[in-house]
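K.L.:
pasting a predicted model and its sequence here:
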Amino acid sequence: MINPRTGNLLFAPSQCVRAGDSVEAVLALGLGEANDVNDVHTGWSWLRASNVRVGNDFLALVFGFYHNRLQTVLLDVLPALVGTASNEAAWSEQAALQRLPALQHWVRSEVGREGQFPWGSITADYDFKNVTSSITIRYA
């Protein structure tokens, strides 16, 4: 799904997201559900896509665009659809902390390791402010 040499996100043979893509280009791919754009009027806009199926996993993605160029991706890998009772009932601060090792393992299986690459960086982290674990991709 993540090309370790380029940082491109490949969802299907004809669905590829690249650093620098525009909001319109990513929207046109029709990834998952709930594709809503939030322009915060600071140069940044955010596109959310939930329930993007990749293999047996469901992804929740937030694409961050600065002046309409993709700069960052926040990614969550889930075993069930976003918005389902089983997924929502399982949420807790403890569960979010316990998911971090699984996300770190997912990153290693995709790109070999966390850290810096020629195309940018990828990390799996726990966010104390938002009480969630997620994967962050930042493009150079």
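P.N.:
All right, it came through fine. Numbers count the residues shown, from 1 in each chain.
K.L.:
alpha carbons only for contacts and neighbour counts from here, please
P.N.:
Fine.
K.L.:
list the buried residues for the helix or strand harbouring residue 38?
P.N.:
Using DSSP states H and E, residue 38 sits within strand 33-39. The neighbour-count check on strand 33-39 (16 or more other C-alpha atoms under 10 Å) flags residue 37 as buried.
K.L.:
alongside the first one, take a look at this:
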Amino acid sequence: MIDSKTGNIIVNSNLSIGPNSGFLEIKNLELGESQETLEMGNEWRWINIKNIKIENEYFLFSLGFKYEKLDQISFIVDRHPFNLNSTWDSWTEEEELKKLKYFKKWMNREIGKLREFEWGNITAVYDPKGGASSMMIEYKN
């Protein structure tokens, strides 16, 4: 799913998303169950893609474009589709820390133990202020 040589996310045999992907190119694909575009009023634009199925897993992607070029990807993964109507009522820190552990195992399975590459880096983090765990790819552009 992640090509450790290029940093590309391989969606299928005909499509990959990576550091050379442009904003309009990805926006026009209309990927996932739903897609949302955020204009930040500066050099940043975001595309949020929800419930895109890749192989046997579901993903939520937040693609950050700086000056129209993909700069970073924040994402989460699960074996089941995400409930897009979920609320904070079901949130617990314990569950978020379990997700963090799962994301680290997922990265090890996908790309091995390395986190720094020629194309950029990948990390799994828990943000206590935001109350969420996620994985992050940052490209060297």
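P.N.:
Everything's here; your move. Fair warning: this is a prediction, and the values are worked out from it, not measured in the lab.
K.L.:
what range does the strand holding residue 38 of structure 1 cover in structure 2?
P.N.:
Using TM-score structural alignment, strand 33-39 of structure 1 lines up with residues 33-39 of structure 2.
K.L.:
identify the residues contacting that stretch?
P.N.:
Residues outside stretch 33-39 of structure 2 that contact it (C-alpha atoms under 8 Å, 6 or more residues apart in numbering): 27, 45, 46, 47, 48, 49, 50, 51, 52.
K.L.:
tabulate the residues you listed in a markdown table, adding columns for neighbour count, secondary structure and distance to residue 92 of structure 2.
P.N.:
What follows is the contacts of stretch 33-39 of structure 2, written out as a markdown table (neighbours: other C-alpha atoms under 10 Å; DSSP: H, G, I helix; E, B strand; the rest coil; distance: C-alpha to C-alpha, whole Å):
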| residue | neighbour count | secondary structure | distance to residue 92 of structure 2 |
| --- | --- | --- | --- |
| 27 | 16 | helix | 33 |
| 45 | 19 | strand | 30 |
| 46 | 22 | strand | 27 |
| 47 | 21 | strand | 27 |
| 48 | 20 | strand | 23 |
| 49 | 21 | strand | 24 |
| 50 | 23 | strand | 22 |
| 51 | 23 | strand | 22 |
| 52 | 20 | strand | 25 |
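K.L.:
tell me which of those is nearest to residue 2 of structure 2?
P.N.:
Closest approach between those and residue 2 of structure 2, by C-alpha to C-alpha: residue 52, at 14.6 Å.
K.L.:
quick one, helices of structure 2?
P.N.:
With DSSP state H as the criterion, structure 2 has helices at 23-27, 93-111.
K.L.:
right, I'll leave it there.
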